[in-house]
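Colleague: Next come a sequence and a model predicted from it.
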Amino acid sequence: MPKSSFIKEAQSRGFIFQTTDLESLDHVMSQKSITAYIGFDPTADSLHVGSLVQLMLLRLLQKHGHRSIALLGGGTAQIGDPSFREEARQLMTDNTIDYNLKGIKKNIKQIVEIDTHQRLGILTDNSEWLKKLSYIKLLREVGIHFSVNRMLSFDSVRTRLDREQGLSFLEFNYSILQSYDFLELNKRYGAILQMGGSDQWGNIVSGVELIRRMKGEHVFGLTAPLLTTSSGTKMGKTAKGAVWLNPEKCSVFDFWQYWRNTEDADVGKFLKLFTDLPVEECERLGSLSGAEINEAKKILATEVTTICHNKMAALQAQQTAEKTFEQGKLVYDGFPEINLLSSELDQGLPAFRLFVLSKLCPSNAEARRLIRGGGAKINDQKINDENQCINHTYARNGLIKLSSGKKNHILIKLI
């Protein structure tokens, strides 16, 4: 039975997949406050739902009185993490990295407390030390502690090589730099725990071993599981793409709807991982069935959206959904919008083209199939004719609402 409150709750919520030495880590965390970190590479200008487990881990760490470090990978992003990737990432320019960093800083600060006195939460960037490294010094002082044979045994590397995909020397260095990050954060802030997704296990263990070899200190690694839904789909992926935390990339309404559409079997698990509700309440809600499980899904959606955005936006998304799906009213607040030149409708457009232009359908053929199958609506009215002429008469206050099935909606805004 764990002694530390953090390990106890992390286990009960399903956050822990692997640890380097759980018993010793639990003992240390029960005796004193520690500093732990998780790294986030700026591969896009927003984090997505796939990163939410790590952010919630940092949030939970702070709840139990420990200090968290959210490490931005401004330096490692110049190489790119090869872990479990089929091919090398496209190298990013400095301008792209800087732009992406601004976006993910906002995501992190929304969910994890960052304080200027660095008592509870620290936000830092590994470019601060990686860009200053001397290559020869790195090889002599750090590289000497890495075995190529051992690095080739990592699942993340072996999977790539088994597919007969090349692994560049540039990418091969990623593990060394991530390990060096742990060493640097240990020196600067006393960090003794690195956390991350299970795909980072090899890199995390390398950092733990590097500190043991160079400083003779016992530090720790912990990974969370990489999640899939009960039906086997990757967490945070939809037919429309990734579920981003940035509201400009994924509207608050779409974000709320993503969680509202959670499969019944996942409700309890997701409540424990992605909300601050007590574990017992998460389990109670997850055990509901029938119409009651739908109410639990609304609680899940509103709680997660509140954490990732804010309470007001979450409630507005919930109200919009309820009016639309439960009361059958035509409402516009909270739906994603796409602009269309008003002149496009002067001569009218066939209905299938409008669904393609709105990006609800990826192709003309898909749009035609949707309409023929009875899954298309305009202003909540089903259409059966794929060539139905859509003109200005369909606009209400300059907006036309398109629906694909019961869950995907978008507004055409005439400009």
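Modeller: Perfect, thanks for sending it.
Colleague: Going by C-alpha atoms from here, please, whenever you check contacts or count neighbours.
Modeller: Noted.
Colleague: does Ile97 count as helix, strand or coil?
Modeller: Assigned by DSSP: H, G, I helix; E, B strand; the rest coil, the conformation of Ile97 is helix.
Colleague: List the contacts of it.
Modeller: Ile97 makes contacts with Pro42, Thr43, Gly74, Ala77, as judged by CA atoms under 8 Å, 6 or more residues apart in numbering.
Colleague: What's the separation between the first one and Glu322?
Modeller: Pro42 sits 36 Å away from Glu322, taking CA to CA, to the nearest Å as the criterion.
Colleague: Neighbour count: the two, which is higher?
Modeller: Pro42 (27 against 14; other CA atoms under 10 Å).
Colleague: what's the spacing between the more buried one and Leu340?
Modeller: Computed as CA to CA, the Pro42 to Leu340 distance reads 32 Å.
Colleague: Same check on Asn149?
Modeller: 57 Å.
Colleague: who has more neighbours, those two?
Modeller: Applying other CA under 10 Å to Asn149 and Leu340 shows that Leu340 carries more neighbours, namely 17 against 8.
Colleague: The more buried one and Asp45, how far apart?
Modeller: Applying CA to CA, the value for Leu340 to Asp45 is 25 Å.
Colleague: and the closest residue to Asn246 other than its chain neighbours, what does it touch?
Modeller: Beyond its immediate neighbours in the sequence, the residue positioned closest to Asn246 (CA to CA, 6 or more residues apart in numbering) is Ser46, lying 5.7 Å away. Counting by CA under 8 Å, 6+ apart, Ser46 makes contact with Asn100, Gly103, Ile104, Asn107, Trp244, Leu245, Asn246.
Colleague: take a look at this one as well, against the first:
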Amino acid sequence: MTNEQNPIEANALMDDLEYRGLIYQVTHREELQKTLNEESVTLYNGFDPTADSLHIGHLLPVLTMRRFQLAGHRAIALVGGGTGMIGDPSGRSVERSLNTAETVADWTKKLQNQLSRFLDFGTGDAKVPAKMVSNYDWLGPITFIDFLRDVGKNFTVNYMLAKDSVDSRLANGITFTEFSYMILQAYDFQRLNKEENCKLQLGGSDQWGNITAGLDLISKTGGGDVFGMTMPLVTKSDGKKFGKSESGAIWLDRSKTSAYAFYQFWINTDDADVIKFLKYFTFLNREEIEALESQHLEAPEKRIAQRELARRVTSLVHGDEAVESAEKITAALFSGSFAELNEVDLNEALADMPTTSAAASSEPLLIDLLVEAGAAPSKGQARKDIQSGAISVNGEKRTSIETVITSEDRLHGKTLVLRRGKKNYFVVKFED
């Protein structure tokens, strides 16, 4: 456990969650509060393997589980090796594509590895280690007849049709496969309640119907007192979907979203959202957040709160070295000089820039290269831009129209960065 993830007193957990805005719906709040104060409660949250990586939309439930663990409770991360082959209709207007068993199994392992970054499964200093399970372990062996007799008989069609996840899909149609998902998730809760004494299920706000179905199943089959709690749907003040950038989803896998792009997503947080996101996604305490809020209100242009948010979340997901790397890249982009970046950081910095290939043996005139790279529409314009001082090569201005680009100009032996004006970058890769 790092020094930024301080334990929460058990009796202060619900108040802390309320302060952070993490409680959207909860069953029997006072009774849950009493239970959390009196014992170490086992809770779970499910993650279906619908891709080979978690994305930042998963951070809210994962970090909320971490808060429970820091308060002395036992967290179970359920990866849906079984339900991932079906597809949850909640929050979707169309049915998911069905993946093969091999694909789902592979993605399940990858998600399990990612979850171990945030939850202590016994390798750290948590008082109560977390546990990882896959619901394929019990959904895979069960027969269809047994499932209908032992589980399906506890649900009426009218009950299921009344759930938002089903009702919202009736106009466009919903298959029996997706219609059954609710019962599968309810069965997960029942199994974990029986075998692990799990008393609380967490989930996003779109999971409320599935969660309460589990509570009803446990009640009908003689289980003990159980609870459900949902977290809010994360929204941005500008109305744009959270977790998306111009290049797509923000993934937790660094090979899918670079640490620099990840850092930039957070540092570009809108002023209206930054304090909310500090509460949601960091382990800063109330006093620390209030101090940042005060600084932010006094001088929003300094983006102090955004920088702290970016540092904290990037460190949590990718480590302190990734923060250092992202800040070096940010400084290089601001100055236009890339010579100090190592090759990995350089590639991350240039990942979204227009890129042109050139022969490794070539040593072209700068004028010609500007045209080939798309930095100038013609040699005439390239000549004017060079003479006016608008062109930089790896951060250094070049004002001679006779400039030849040699192998010595290349960064790490193969990369050249052209800049036209202040913000227009073009990359040339010299390769065989």
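Modeller: On my side now, so go ahead. Predicted model, so just to flag it, every value in this text is computed and none were measured.
Colleague: so what's the alignment partner in the first structure of Lys220 of the second structure closest to, chain neighbours aside?
Modeller: Following TM-score structural alignment, the counterpart assigned to Lys220 of the second structure within the first structure is Arg213. Using CA to CA, 6+ apart and skipping residues adjacent in sequence, the residue nearest Arg213 of the first structure is His145, 7.3 Å away.
Colleague: Would you mind measuring from the corresponding residue of the second structure for that neighbour to Arg312 of the second structure?
Modeller: Taking TM-score structural alignment as the alignment basis, one finds that His145 of the first structure is matched in the second structure by Asn154. Asn154 of the second structure is 46 Å from Arg312 of the second structure, where distance means CA to CA.
Colleague: Those two: who's more crowded?
Modeller: Comparing Asn154 of the second structure with Arg312 by other CA under 10 Å, the one with more neighbours is Arg312, at 22 against 15.
Colleague: was I right about the match of His145 of the first structure contacting Lys220?
Modeller: Yes: in this structure, Asn154 of the second structure is within contact of Lys220 by CA atoms under 8 Å, at 7.3 Å.
Colleague: so where do the strands sit in the stretch 151-300 of the second structure?
Modeller: Along the stretch 151-300 of the second structure, counting by DSSP state E, counting those that start in this stretch, strands occupy 198-204, 227-231, 244-245, 248-249.
Colleague: Would you mind finding the most buried of the ones you listed?
Modeller: The highest average neighbour count among those, using mean count of other CA atoms under 10 Å, belongs to strand 198-204 at a mean of 24.
Colleague: Residues in contact with that one: which ones?
Modeller: Applying CA under 8 Å, 6+ apart, the set of residues contacting strand 198-204 of the second structure from outside is 41-46, 61, 189, 192-193, 211, 224-233.
Colleague: and what of stretch 56-73 of the first structure?
Modeller: For stretch 56-73 of the first structure, the external contacting residues (CA under 8 Å, 6+ apart) are 5-6, 10, 15, 33-42, 101, 108, 111-113, 119-127, 273-274.
Colleague: Counting only strands, which of those make the cut?
Modeller: Counting by DSSP state E, these place Thr35, Ala36, Tyr37, Ile38, Gly39, Phe40, Gly121, Ile122, Leu123, Thr124, Asp125 in strands.
Colleague: Pick the one among the residues you listed closest to Ser231 of the first structure.
Modeller: Looking at these and their distance to Ser231 of the first structure, the nearest is Phe40, at 27.6 Å (CA to CA).
Colleague: Can you report how many residues neighbour the spatially closest residue to the closest one that is not a sequence neighbour?
Modeller: Nearest residue to Phe40 of the first structure, sequence neighbours excluded (CA to CA, 6+ apart): Leu72, at 5.1 Å. Residues near Leu72 of the first structure, counting by other CA under 10 Å, number 22.
Colleague: same check, this time on Thr175 of the second structure
Modeller: Thr175 of the second structure sits with 11 neighbouring residues when counted by other CA under 10 Å.
Colleague: Tell me which residue of the first structure matches up with it.
Modeller: Thr175 of the second structure is assigned Ser168 in the first structure as its aligned equivalent, the criterion being TM-score structural alignment.
Colleague: check contacts around the closest residue in space to its match that isn't next to it in sequence.
Modeller: What sits nearest to Ser168 of the first structure in space, not counting adjacent residues and going by CA to CA, 6+ apart, is Ala88, at 7.9 Å. Under the criterion of CA under 8 Å, 6+ apart, the neighbours of Ala88 of the first structure are Gly80, Pro82, Leu167, Ser168, Glu171.
Colleague: Could you rerun that using 10 Å?
Modeller: Applying CA atoms under 10 Å, 6 or more residues apart in numbering, one finds that Ala88 of the first structure lies in contact with Ile79, Gly80, Asp81, Pro82, Arg160, Gln165, Gly166, Leu167, Ser168, Leu170, Glu171.
Colleague: Just give me which of the residues you listed are shared by the second structure.
Modeller: Of the contacts of Ala88 of the first structure, the ones still in contact in the second structure (both residues aligned by TM-score structural alignment, their matches' CA atoms under 10 Å) are Ile79, Gly80, Asp81, Pro82, Arg160, Gly166, Leu167, Ser168, Leu170, Glu171.
Colleague: Narrow these to just the buried residues.
Modeller: Burial by neighbour count, 16 or more other CA atoms under 10 Å: within those this picks out Ile79, Gly80, Asp81, Pro82, Arg160, Leu167, Glu171.
Colleague: what about the alignment partner in the second structure of Gly286 of the first structure, distance to Met85 of the second structure?
Modeller: With TM-score structural alignment as the criterion, Gly286 of the first structure lines up with Glu293 in the second structure. Look at Glu293 of the second structure and Met85 of the second structure: by CA to CA, they are 44 Å apart.
Colleague: give me the number of residues near Ala105 of the second structure?
Modeller: Using other CA under 10 Å, Ala105 of the second structure has 19 neighbouring residues.
Colleague: Oops, could you answer that again for Glu290 of the second structure instead?
Modeller: A count of neighbours around Glu290 of the second structure, defined by other CA under 10 Å, yields 14.
Colleague: quick one, what contacts it?
Modeller: Under the criterion of CA under 10 Å, 6+ apart, the contact list for Glu290 of the second structure reads Ile275, Lys279, Leu284, His296.
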